[in-house]
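Enquirer: everything below, folded, please.
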Amino acid sequence: MASIQKRGSTYRVRITREGESTLSSSHNSRVAALQWAKEIKAKLALGLIEETHNPKPSLKTFEQAALCYRDTHSIHKKIVRSETYRLHILIKRWGTLRVEQVDKAAVLALRDDLLKLRRSGDTVNHYFNTISKLFQMLVDEWGLEVNNPIKGIKRMPPSKGRYKRLLEPAETALLEACSALSYQNLISIITIAIETGMRRSEIMGMTWQDVDLPNRKVYLHYTKNGQSRQVPLTRKAMDIFQAITQDGSEKIFSMSLEQLRGQFERAKKYAEAQWIDKSNNPFIDLRFHDLRHEALSRLSDAGLNVIELSCISGHKTLGMLQRYTHPSHQAIFMKLDRD
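Expert: Presented below is the predicted three-dimensional model:
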């Protein structure tokens, strides 16, 4: 039996056979897809196509399917760490079920349980995407006759963007905490984050070859959205780079992401303990990623337009840039009151 499905600008035709492997091919037009199906059916009738005896894989459980997806797909993604974590959560939940038993009802129950745990809509959608991609692999690559349980389920509305700024008094307190704990590298990392708006992974992945001090910029070759970009350096950022002692290693910061997380949390707790105004505690729920929000907001306050901000941040859409940029009222008033 032949079936044709439009996928983007191409037409995918599949010929399923009882007890045999599925034959498939993609074409630029429906006419070409129909012609291919006609030719293949004729060759099958004449016995001109040899069976490769490469049957559908013997995937019996969701765990087997998830591990297969992890080892062949997730491993090549930049989100491998987070997607692997989600897959292992799903394995704990559905591991012993056969893949066809993971249906729409099971996914809706997963959604409800995640919401009860106060997971955000974005987190729920990440689970939906992982499940959908896994079943897409089973259908498209392994030829399994299973339904994608995500089909027909509405995605959750996106979470509201965070509005968390680390103003200068709190920044000073945080850096003083780093100094008191002898976290000199963390002082440099936090300052670079606030001065450049770079992501944590981008900062920790920098090498000395990426830094062009004479031209005051950093080259980022591997970013979240897959596009390289150049980040201009403020004078304060320049001072930080010039003060770092090069120990012969290629990377600027040799600590791991786990070490960075641990030091940042300890410095935050130390600063929180020293903060006098307990009714206005800026360190509650402060995340390292908020430093990126603060950096872009300060650049906006300095008068940079959205095109300039997007070149620095790497955001492709104005909507995402708006979620990261929160100009201060004082900066807005200064612009309004200009003669």
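Enquirer: can we go C-alpha only for contacts and neighbour counts from here?
Expert: Will do.
Enquirer: got the residue ranges for the helices in the stretch 51-200 of the chain?
Expert: Using DSSP state H, counting those that start in this stretch, the helices found in the stretch 51-200 of the chain span residues 62-72, 80-94, 104-116, 121-140, 168-180, 184-196, 200-204.
Enquirer: ok, and what's touching the fifth one?
Expert: Contacts of helix 168-180 from elsewhere in the structure, counted by Cα atoms under 8 Å, 6 or more residues apart in numbering, are Gln184, Leu186, Ile187, Ile190, Ala267, Lys268, Tyr270, Ala271, Trp275, Pro282, Phe283.
Enquirer: redo those residues as JSON lines? Include neighbour count and distance to Gln322.
Expert: Formatted as JSON lines, the contacts of helix 168-180 follow (neighbours: other Cα atoms under 10 Å; distance: Cα to Cα, whole Å):
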{"residue": "Gln184", "neighbour count": "13", "distance to Gln322": "32"}
{"residue": "Leu186", "neighbour count": "19", "distance to Gln322": "28"}
{"residue": "Ile187", "neighbour count": "19", "distance to Gln322": "28"}
{"residue": "Ile190", "neighbour count": "20", "distance to Gln322": "22"}
{"residue": "Ala267", "neighbour count": "23", "distance to Gln322": "29"}
{"residue": "Lys268", "neighbour count": "23", "distance to Gln322": "26"}
{"residue": "Tyr270", "neighbour count": "19", "distance to Gln322": "32"}
{"residue": "Ala271", "neighbour count": "24", "distance to Gln322": "29"}
{"residue": "Trp275", "neighbour count": "17", "distance to Gln322": "30"}
{"residue": "Pro282", "neighbour count": "20", "distance to Gln322": "22"}
{"residue": "Phe283", "neighbour count": "21", "distance to Gln322": "23"}
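Enquirer: need the max-distance pair from those residues.
Expert: Largest separation among those by Cα to Cα: Gln184 and Pro282, giving 21.9 Å.
Enquirer: flag every buried residue along the helix or strand where Ile307 lies.
Expert: Assigned by DSSP states H and E, Ile307 belongs to helix 306-313. For helix 306-313, the neighbour count (16 or more other Cα atoms under 10 Å) marks Leu309, Ser310, Ile312, Ser313 as buried.
Enquirer: list just the nearest of those to Arg70.
Expert: Ser313 (30.2 Å).
Enquirer: now the other sequence, so there's something to compare against:
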Amino acid sequence: MASVTELPSGSWRVQIRRKGHKPINETFSTERLANAFAKKKEAQLEQIKATGGIKPEKGLTLADCIDDYLANSRELQRSAMAIYKRLKATIGSVNLMDVNYEFLTIFAEERMVGKSTGVTVAGDLSLITSVLKYCKKKRKLDIDSYTADRVRKELGEDHKIKSAEIELIPTEDELGKILRYFDNDRPCIIDMPPLIRFAVATGMRQEEICRILIEDINKNPESPSVLIRERKHPKEKLSRNERVPLLPEAWVIAQQAIGGRQSGCLFPYNSRSVGAAYRRARVGVGVTSGTRFHDLRHLAVTNFFAIGLSVPQVAVMSGHRDWQTLKRYRHIKAKDVQRAYRELKMKEKSSKAVIEGMAWVVEEVKRLRGELAKLERAN
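Expert: This next block holds a predicted model:
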């Protein structure tokens, strides 16, 4: 039952306690308003108990839900914020109850009639799904939270939209130009070359790199590693601490960045500023591919496979939860097959040499034992 009490100030307070729900405490100027609110909230709680959710209020729009979601979510990347801003401007006025399968299918198909690519539309639907899931779970609204996700998947099965199979990976020439941009004594608050090389050597996200604490680095030269705190899960928005090995090149860069310090961030920079500095350098040297700092992670993963690491080993380095995602980076080229063949032949020759050497040692031992036996009989 709701508790409606008058306060010394003359206002009226509503308190509602229900098992499984957060306590509700609201204050109103009149008893009538307080009772109306209490009656409405109790009816909603009864509906949640009976059906698992409440019917969205009349007039609740998609834009209202987007604003609520953004206000109660972790900080999003600027690209996602830009997409939500566009969605609010284009379909934000639509009532939430009308954001159904038919509406979203038409929305996606009309977007593709224009200049939008399938990847862009898939991204729009994914972000709408995040908002609908939030409304279902946090606001207890009785809605189909997976309707946008179904539209995305069904259009993908019809080959109308699909995600990019390979993210943009900077070429050796492009990366060399960008590094030279920073090496030419240009004034820059951020020491970018070590950051770029560390990203390529580790496959870490730029946010992770900028959060690394010197105290979390295991400085054992035999097996250096770093604890990445709250390593995120991109799809489920979960996070956990993970210890990641530092390969030789990354360990050298880390040691140089530490210097004589005992604590603090390994790279004490804002991750967004790092991304902006990389983009300025890319534009400054005339690289037109659109590569971002995040794409260094894709380059790193590709390099890990090139040196022969397995999928599980690469997953430890990159933090990918889904091994299927990593398959896109396993580019098998003719030169890779030739190199693998040569390495196998070299191992085969080495093994053969070892076996032949062991056979010679066995024969030599037998010969020496025979000579020793002769000497003993002669004496």
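Enquirer: what TM-score do we get after superposing?
Expert: The TM-score (TM-score structural alignment, normalised by the length of structure 1) is 0.69; 285 aligned residues with a Cα RMSD of 3.6 Å.
Enquirer: so stretch 294-309 of structure 2 matches what in structure 1?
Expert: Aligned by TM-score structural alignment, stretch 294-309 of structure 2 corresponds to residues 289-304 of structure 1.
Enquirer: which residue ranges of the stretch 201-350 of structure 2 form strands?
Expert: Taking DSSP state E, counting those that start in this stretch as the test, the strands found in the stretch 201-350 of structure 2 are 217-218, 225-232, 239-245.
Enquirer: give me the distance between the closest residue in space to Ile66 of structure 2 that isn't next to it in sequence and Leu87 of structure 2.
Expert: Excluding its sequence neighbours, the residue lying closest to Ile66 of structure 2 (Cα to Cα, 6 or more residues apart in numbering) is Val131, at 6.1 Å. Counting by Cα to Cα, to the nearest Å, the gap from Val131 of structure 2 to Leu87 of structure 2 is 12 Å.
Enquirer: okay, the residue nearest to Glu145 of structure 1 when sequence neighbours are not counted and Leu260 of structure 1: tell me how far apart.
Expert: Once flanking residues are discounted, Glu145 of structure 1 sits nearest to Val139: 6.5 Å by Cα to Cα, 6+ apart. Distance, Val139 of structure 1 to Leu260 of structure 1, by Cα to Cα: 41 Å.
Enquirer: ok, now Ile244 of structure 1?
Expert: Ile244 of structure 1 sits at a distance of 17 Å from Leu260 of structure 1 (criterion: Cα to Cα).
Enquirer: check Leu134 of structure 1 too.
Expert: 32 Å.
Enquirer: got the buried residues of helix 306-313 of structure 1 as JSON lines, with distance to Ala177 of structure 1 columns?
Expert: JSON lines is the format used below for those (distance: Cα to Cα, whole Å):
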{"residue": "Leu309", "distance to Ala177 of structure 1": "30"}
{"residue": "Ser310", "distance to Ala177 of structure 1": "32"}
{"residue": "Ile312", "distance to Ala177 of structure 1": "29"}
{"residue": "Ser313", "distance to Ala177 of structure 1": "28"}
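Enquirer: relative to Ser58 of structure 1, which of the residues you listed is nearest.
Expert: Nearest to Ser58 of structure 1, judged by Cα to Cα, of those is Ser313 at 45.8 Å.
Enquirer: excluding sequence neighbours, find me the nearest residue to that closest one.
Expert: Leaving out its chain neighbours, the residue that sits closest to Ser313 of structure 1 by Cα to Cα, 6+ apart is Gly197, at 6.3 Å.
Enquirer: now do the contacts for the one you found.
Expert: Applying Cα under 8 Å, 6+ apart to Gly197 of structure 1 gives the contacts Leu291, Arg292, His293, Glu294, Ala295, Leu296, Ile312, Ser313.
Enquirer: quick check: the fourth one touching Tyr163?
Expert: No - using Cα atoms under 8 Å, Glu294 of structure 1 and Tyr163 do not qualify as a contacting pair, with a distance of 9.5 Å.
Enquirer: ok, the equivalent of Leu87 of structure 1 over in structure 2 - contacts?
Expert: Under the alignment (TM-score structural alignment), Leu87 of structure 1 pairs with Tyr84 in structure 2. Residues in contact with Tyr84 of structure 2 (Cα under 8 Å, 6+ apart) are Ile66, Leu127.
Enquirer: same question for Gly284 of structure 2.
Expert: By Cα under 8 Å, 6+ apart, the residues touching Gly284 of structure 2 are Tyr181.
Enquirer: gap between it and His320 of structure 2?
Expert: For Gly284 of structure 2, the distance to His320 of structure 2 - Cα to Cα - is 32 Å.
Enquirer: same thing with Ser310 of structure 2?
Expert: Distance, Ser310 of structure 2 to His320 of structure 2, using Cα to Cα: 13 Å.
Enquirer: of the two, who's got more company?
Expert: Comparing Ser310 of structure 2 with His320 by neighbour count (other Cα atoms under 10 Å), the higher total belongs to His320, at 17 against 11.
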